[in-house]
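Novice: Below: sequence and its predicted model.
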Amino acid sequence: MFEGFTSHTVAVGNDIEIAAVAGGSGPPLLLLHGYPETRACWRRIAPALAERFTVVAADLRGYGASSKPPGGGGHAAYSKRAMAADQVALMRALGHERFRLAGHDRGGRVAHRAALDHPEAVERLAVLDICPTATMYAATDKAFATAYYHWFFLIQPADLPERMIVNNTHDYIRRTIASWCKTEGAFDEAILRHYVEAFFDPAAIHAACEDYRAAASIDLIHDAESDAAGARIAAPLLALWGSRGVVGRQFDVLATWREKSAASVTGHAVDCGHFLPEEAPEATLKALLDFF
């Protein structure tokens, strides 16, 4: 999927290893995936980006080939602060002290925290098909809870969602992707099989649940502390979202990010559902190239 890229497994501290591929030359650009995926979500645009940038596509902690530690009682192991620190350490280990950063879905939430906690590292930031986590939770109503039911399912205490998913992983992952994708043919059988197999490991299922549990607990605490301290995103920010998805119907996406940013915020909708890099690779590529 990443021809010409090299594979890396980097120890980033606390017995955590992050798996990534890197390729190309030019300014460094880190790509972070969402749920329920791996770095493979960038397969259709990473080679073209690598013509202009040194591209690193990484698996988040808990996903793909990266480490999957237990969540712990307070879910701190999967706080976006911890997951962001992983990625900054990865880039430093690869020789990149300052870099551009694009994150889709969960990767966008990790990228948001990275921009707040490590402003010296994040030069420019792109977030795909999300609004800030705290903003979205605060606006919860029937329509939101229906569309984002998985937020409220995955945060249930362990090991209820884990046991329900592990008993039907194949169908759950495929149904989840199908329900969020609005572009026919975006996912072929090979990539669907890859995403399903990535969740055959019960540790991966637990890790994903912990990612969402952290978002509903410790991440909100960190977000509130940042807001109280007046911390805002310093890097120029690009927000993209799927015009046939949910987030753009539920929120004024650009307005939500302008509330969190001290820099310029630009962006637009892309003609697709949730999975921008896979449903609309050409439009997503163009937007990222123009911005970065």
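Specialist: Structure's in. What do you need?
Novice: From here on, just use CA atoms for contacts and neighbour counts.
Specialist: OK.
Novice: what about residue 130, distance to residue 111?
Specialist: From residue 130 over to residue 111 the distance is 11 Å, taken as Cα to Cα, to the nearest Å.
Novice: ditto for residue 161
Specialist: Distance check for residue 161 against residue 111: by Cα to Cα, it reads 26 Å.
Novice: between those two, who's got more neighbours?
Specialist: When residue 161 and residue 111 are compared for neighbours, residue 111 comes out ahead with 30 against 17, by other Cα atoms under 10 Å.
Novice: residues of the strand or helix carrying that one that come out buried?
Specialist: Secondary structure assigned from DSSP states H and E places residue 111 in helix 106-117. Residues of helix 106-117 classed as buried by neighbour count (16 or more other Cα atoms under 10 Å): 106, 107, 108, 109, 110, 111, 112, 113, 114, 115, 116, 117.
Novice: here comes the other one, which I'd like you to weigh against the first:
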Amino acid sequence: MFEGFDTRHVSTGSAEIHCRIGGGGPPLLLLHGYPQTHALWHKVAPMLAERFTVVASDLRGYGDSERVVSDARHFAYSKRVMALDQVNLMTALGYSRFAVAGHDRGARVAHRMALDHRERVSRLALLDIVPTYDAFAATDTFMATAYFHWFFLIQPFDFPERMIGNDPELFLRQCLSRWSGSMGAFAPEAIAEYLRCFQDPAVIHASCEDYRAAASVDLEHDAADRDRRIDCPLLVLWGKQGVVHKAFDPLKVWRDRAVSVEGRPLPCGHFLPEEAPEKTAGDLLEFFTR
């Protein structure tokens, strides 16, 4: 995976972030989601690298990025802090302004980045999410069942950590299977990479802290910013077989949160870059090259 890409570990001042860098042209930051790593982008990144300098990074606590010690308020894994990691990464790489595409948790980090660092983000693509605040506010039986992990992972330390740690491969494969259209979309080498990292108890804990932050300090930040809108162009993509499509009108939701929004569903489940890589890359290229 990522043939021709360089591997870097960059000290950002807030955390050491692991990333892959390849291609040439304007900078484009790619952020992954749960329970994955930057390897989520392995099918799409080479296509994007034909037009961009692609930086595919691991979020703090995930993959090979630093597992930062958390605190009682889970602030260390707030999207505000996680976004700052990635902004500092791009600064360290020499990029003052860049485009961003985020999937799942990475999209939530990217959403916060576009609010807190709007002068840094030129264009933004968010894959298969609605804002965290809206997702919690709309929770009903369907959402609670489909997003069961949101409510499991936020339980106090160390209940979910020990339960997942008892069989991390089972939990990982269940997540991939439940949220995708087909397990056949995942390359064996990508699954091996996800499992290599997810078997680390420190990664399991960090990912729980990410979700605990989402249900606490992130909601405080989101509530304070309810009237702030993303002012860079926004592309929203989502899976037609997924929860976001079934539970929301994503364009309507995001048009309340951003000045300029476009997007469409793709014929897949939650994991767009792996289930529909050509369509995902095509839409990203068309949007980011304008």
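Specialist: Noted; the coordinates are in hand. All of these numbers come straight from a predicted model, not from anything done at the bench.
Novice: quick revisit: what span of the second structure lines up against the helix or strand following the helix holding residue 111 of the first structure?
Specialist: Using DSSP H and E, the helix or strand that follows helix 106-117 of the first structure in sequence is strand 122-128. Aligning strand 122-128 of the first structure against the second structure (TM-score structural alignment) gives residues 121-127.
Novice: what about that stretch, how far off from the first structure?
Specialist: Compared with the first structure after the fit, stretch 121-127 of the second structure shows a mean deviation of 0.3 Å (mean Cα distance after the TM-score superposition for the first structure).
Novice: Counterpart of residue 194 of the first structure over in the second structure?
Specialist: By TM-score structural alignment, residue 194 of the first structure lines up with residue 193.
Novice: ok, the residue nearest to its match when sequence neighbours are not counted to residue 196 of the second structure distance?
Specialist: For residue 193 of the second structure, ignoring the flanking residues on the chain, the nearest one in space by Cα to Cα, 6 or more residues apart in numbering is residue 39 at 7.3 Å. According to Cα to Cα, residue 39 of the second structure and residue 196 of the second structure sit 12 Å apart.
Novice: Between those two, point out the one with more neighbours.
Specialist: In this view residue 39 of the second structure and residue 196 are compared by other Cα under 10 Å, and residue 39 has more residues nearby, 25 against 13.
Novice: residues contacting that one?
Specialist: Residues in contact with residue 39 of the second structure, defined by Cα atoms under 8 Å, 6 or more residues apart in numbering, are 1, 32, 190, 193, 194.
Novice: Would you check that the second one makes contact with residue 108?
Specialist: No: using Cα atoms under 8 Å as the test, residue 32 of the second structure is too far from residue 108 to be in contact (10.0 Å).
Novice: joint contacts of the two?
Specialist: Listed contacts common to residue 32 of the second structure and residue 108 are residue 102; contacts here mean Cα under 8 Å, 6+ apart.
Novice: Please enumerate the helices of the stretch 51-200 of the second structure.
Specialist: Ranges of helices within the stretch 51-200 of the second structure are 79-92, 105-116, 132-137, 141-146, 148-153, 159-166, 168-179, 188-198, based on DSSP state H, counting those that start in this stretch.
Novice: Please tabulate the ones you listed in CSV, including the columns distance to residue 234 of the second structure.
Specialist: Shown next, in CSV, are the helices of the stretch 51-200 of the second structure (distance: least, Cα to Cα, whole Å):
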stretch, distance to residue 234 of the second structure
helix 79-92, 17
helix 105-116, 10
helix 132-137, 17
helix 141-146, 25
helix 148-153, 25
helix 159-166, 35
helix 168-179, 24
helix 188-198, 28
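Novice: Mean neighbour count, the ones you listed: which tops it?
Specialist: helix 105-116 (a mean of 25; mean count of other Cα atoms under 10 Å).
Novice: Wasn't the residue nearest to residue 193 of the second structure part of a helix?
Specialist: Yes: secondary structure of residue 39 of the second structure (DSSP: H, G, I helix; E, B strand; the rest coil): part of a helix.
Novice: With that, I have no additional questions.
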